[in-house]
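In: sequence isn't available, so here's the structure alone:
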């Protein structure tokens, strides 16, 4: 998994120096090449926002190149290096992504022990993501630091326009993350990072480019096929020019489809899907400024089986079609004590839901069109007493719908149909943030506050403070402690959805969360381990509940719970076997992780919860990376989880969620640097399980694929 890149030359390039403890890292937002770098130096130079293993180098080898990329840590507004990080961040690196037996970001996140991934369909057809016992609405999903959450509903937020092969890393921040990502991150944030940059071997060519070669171009083509009629074709093309500055463009696209793993009672397709996506991103990087931008589209339709069925409404041939468009531009100056990082973005979410597939006469199709516009400014200043960050964001959220929101004064036509949008709602959310970081040799203190206001219900300004502290004990040991608070506005679906079996409340209050965290981390060449404890206190938490005593007449209702306390701990150990046992090459690494959680929620007789009161009490994951031969690798993953709560079956009886274990594996064969083949198997034990009641998941499945580089 971790392959050093060899060079025939020694190169040492630094282009920025300051009289600060973080001077080295201040210059790493741009090209930095370090050769013949010792392991001791490298271990102290890595950043939390990059997987530690990615840059670990065998000390027995020399003359290699290590290309260090963006080192900003997502635990704070101000970018800090690992030596200053005051909060732990979980990172899935590019190597983790390439080795995993997954076909989507949704599936990939299952491997993180602190994330609860609840699927309704296979291969990411529809997935809800949450952390620490929360709901899918309580986690902010970001693309390159831009919030792409849909205020209509979080069910479809993971329909991303990017390919797995484009992702540099995925950063997971557990617990309230308002100081880093705004108040929508009630219980955490997941930042998906891409960048229009060349691959590792092409970076060597860029060094040559500065000696007369000015252009580097490449293209990757991938093909996949597997169980249930699954097929996918994709490509990624990159062009980079380099002289005094770097100008890079990257374009990707894909199409995938499947017949699905089940059929409706009438014999029709009900878990099939098909869709395409395209994504363009650019980068300009010079000594003075850096600027990046992207634009993408994802279009997908899928059979929704019994996704939203209830005892009262047992439809098993639902269907949904979603189109998402995303665009953003961001910049930053590199000179001077004051750094300005402005951003503009636009997200469009278009959805068509069919309660009965292709039968509008039986139940009218529900159409929604959501536009989100935003502008933000994140600035930070270095001065004698540390690093201070300040800025703000204004975000406009507008929804046109067939059944969500208030009646419109003037209807809007729905393109391609004979119907109009008759309802809608809009709100403007404004936030301001201020944060200061005190950076000492062993002690780091990061404290700040977010002030938020929304036009929804004439909400006045509310303030959410937070503080994180870290202290180095020496010998690779570091302790963390923090207190953070945050808020989340209800989604438009939670406020207005009133169709078969559902009754929403338009007067829902915003959710609020307070959290305490304490953890310790140990890091060495051979062993990495961490353990963290947390306590969350939630107020006015939103959930859908049902009174099962009403039988088939029961409805799901959106409500504010008064208060829920959550307690838990998370622990993980990673053994770098290649370092611990250098005489063998078979076992590369082995990792185990466990998360435990308990909620002291009040029990209500005959009341079942759809989200907030259903959480993972136990989750255990294990990962083993093997090198079977010079060109053949195997990666084996196991996860076991036990969920609290239950659901009402279609016959009206109550069923508790049962624990289950899943084994996934991947074989990869690198024929050359230009060609690779792989085979993946999911649910090898053919386990029967559900993540949501009355929505069964597929058994064993397989995918084979190949990638060609040109």
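Out: Good, I have the coordinates. Bear in mind that the values here come from a model prediction, so they are computed numbers and not experimental data.
In: okay, CA-based contacts and neighbour counts for the rest of this
Out: Will do.
In: can you give me the end-to-end span of stretch 307-321?
Out: End-to-end distance for stretch 307-321, by C-alpha to C-alpha, to the nearest Å: 14 Å.
In: now stretch 577-596
Out: Comparing the first residue of stretch 577-596 with its last one, the separation is 27 Å (C-alpha to C-alpha).
In: distance from the chain centre to it, please.
Out: For stretch 577-596, the distance between its averaged C-alpha position and the chain's averaged C-alpha position is 26 Å (C-alpha atoms, centre = their mean, to the nearest Å).
In: mind jotting down where the strands sit in the stretch 251-400 of the chain?
Out: For the stretch 251-400 of the chain, the strands identified by DSSP state E, counting those that start in this stretch occupy 273-285, 289-305, 318-333, 338-354, 366-383, 386-401, in order along the chain.
In: got a markdown table for the ones you listed, with distance to residue 73 and mean neighbour count too?
Out: Shown next, in a markdown table, are those (distance: least, C-alpha to C-alpha, whole Å; neighbours: other C-alpha atoms under 10 Å):
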| stretch | distance to residue 73 | mean neighbour count |
| --- | --- | --- |
| strand 273-285 | 20 | 21 |
| strand 289-305 | 18 | 22 |
| strand 318-333 | 16 | 20 |
| strand 338-354 | 15 | 19 |
| strand 366-383 | 14 | 19 |
| strand 386-401 | 13 | 20 |
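In: presented hereafter is structure B, for comparison with structure A:
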């Protein structure tokens, strides 16, 4: 590939002053403008097809991220942002990033019912540098929602012997003799199973979660406990040797979160959790003794973040987190088996009004990352944002930002054998660093919005998993330097009885592995050169709703991929809510409508069609 020159990129940035990677205001402060890096109606559908809803459901149609799945998204989801890889993406709940030290494949194993959390905020650039922990490219962040007195029960069936059962309920009541204090209780149980959309692609999932919540005049406290068990199979799940592999995962999470508002436009939040994750991997379900591995990880963490408004024009944004992890493994005991992580970041903010309709905001700060086993790193984060409001209710935001971030490799990459086995580690891996420059534009009207961003990112010593035709190992961890040029645009138009959501993403990479003994990349070079999404929500009548999401992509060529390098996926839902029975929904849904067999991960078969019918009663 032709190496991207920084001078050319800077010239391009200057020539597209109408594009902005708006660094979202994570605290929803002052001006509520939807941005590409902030939660919005990025997809038409909310529920998955083929299992119960999870935090990653329908992200494969979200233009802000690229989800590469094995079996289906809710089975094993590699969530990548802006051409990064799965281990560059963090998942944050409250003020704490939920880490799995073994591998980023399990970052999204979070046993929380989505009703309990806000929509996903996708942080990149400065906001990721401020809030992300050990996630150098992006962070998917969620906040705890107030509990409502409501609930639902669902039963579902479909092809491939699909079976779904789910119940969710919440109750919120005022406390006696305590003015403006409310206590809430919420719980859910979800179960699904099927034979799978292809042979040996079966699954058996269940999740139980609950929380207690105390809400005061200026605070919210949540105590959560959740457990999730997942068994699923897939041919060539991780290896290209034509075997039927299986995973058996069990995840438990206990979390305490407190958020406090004070003063004028000031807030802080503290989160603490303990998470255990067990993994039983079988290389061949037909011959389990050929190779299998057991891993158990434990993570304990406390994190806090906030915004202190000193004056109307000056505020201090801050975040910090401590993580302690450990692993017990049958195959990852050749190096270290525990680690401690430290992250602290500060981002002073200054705002000034140019006139009644224009505002300028400056943010300049730094982040410090360290562990007890790796070198530390200091990262610069800065942006400048110009916001204008017009008399015709149109707002414009133009921003320029520069952000650095860093992370260390997981135990699968650095803690196993470097000379044999299916997954070969690399003991010489160093701290990964990222530098991101971006520019763009956000336009917001009464019934439409337009977001665009152009960015240039340099990843140094990124840990990738590669394949060599001369090696007997399925994957080897190797460092790579990559320059990425990207452009993304998201447009939303709302009508009286419909909404249209469309996006386009372009990525171009140049890579340097420092060696010629690499024939293919499973992750870092598995990205779409061009990607289009088109979603729509239509209400043809009071009782009928139609939702559709489409994604077309042209993937970078890879010698391990079987079949075409382009694909078209469609998720279609028809919901009927008969007026005779208030609260009843009958939902017909299909995923992969055209039977696309595209391999989202090279050498791993793509998913097949799934048709379901679900009956849900809400109260």
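Out: It's in. Just so you know, these numbers come straight off a predicted model, no measurement behind them.
In: next, the TM-score between them, please.
Out: The TM-score (TM-score structural alignment, normalised by the length of structure 2) is 0.87; 575 aligned residues with a C-alpha RMSD of 2.6 Å.
In: quick one on the thing from earlier: wait, which of the strands of the stretch 251-400 of structure 1 is closest to residue 691 of structure 1?
Out: Distance to residue 691 of structure 1, taken as C-alpha to C-alpha, is lowest for strand 289-305 among the strands of the stretch 251-400 of structure 1, at 14.2 Å.
In: and that closest one, what does it pack onto?
Out: The contact analysis (3 or more C-alpha pairs under 8 Å, 6 or more residues apart in numbering; DSSP states H and E) places strand 289-305 of structure 1 against strand 273-285, strand 318-333.
In: is it possible to get JSON lines of those strands that adds distance to residue 86 of structure 1?
Out: Written out in JSON lines, the entries for those read as follows (distance: least, C-alpha to C-alpha, whole Å):
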{"stretch": "strand 273-285", "distance to residue 86 of structure 1": "28"}
{"stretch": "strand 318-333", "distance to residue 86 of structure 1": "23"}
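In: re earlier: out of the strands of the stretch 251-400 of structure 1, nearest to residue 644 of structure 1?
Out: The closest approach between residue 644 of structure 1 and any of those, judged by C-alpha to C-alpha, belongs to strand 289-305 at 24.0 Å.
In: give the aligned range of that closest one in structure 2.
Out: Using TM-score structural alignment, strand 289-305 of structure 1 corresponds to residues 219-235 of structure 2.
In: mean deviation, that stretch versus structure 1?
Out: Average distance between stretch 219-235 of structure 2 and its aligned residues in structure 1, after superposition and using mean C-alpha distance after the TM-score superposition for structure 1, equals 1.6 Å.
In: tell me the counterpart of residue 255 of structure 1 in structure 2.
Out: Alignment note: residue 255 of structure 1 maps to residue 191 in structure 2; criterion TM-score structural alignment.
In: for that match, what are its contacts?
Out: 51, 52, 164, 165, 166, 204, 205, 206, 207 (C-alpha atoms under 8 Å, 6 or more residues apart in numbering).
In: quick one: which of those hold up in structure 1? List them.
Out: Mapping the contacts of residue 191 of structure 2 onto structure 1 (both residues aligned by TM-score structural alignment, their matches' C-alpha atoms under 8 Å) leaves 164, 165, 166, 204, 205, 206, 207 still in contact.
In: that older thread, out of the contacts of residue 191 of structure 2, which is nearest to residue 135 of structure 2?
Out: Comparing the contacts of residue 191 of structure 2 against residue 135 of structure 2 with C-alpha to C-alpha picks out residue 207 as the nearest, at 26.3 Å.
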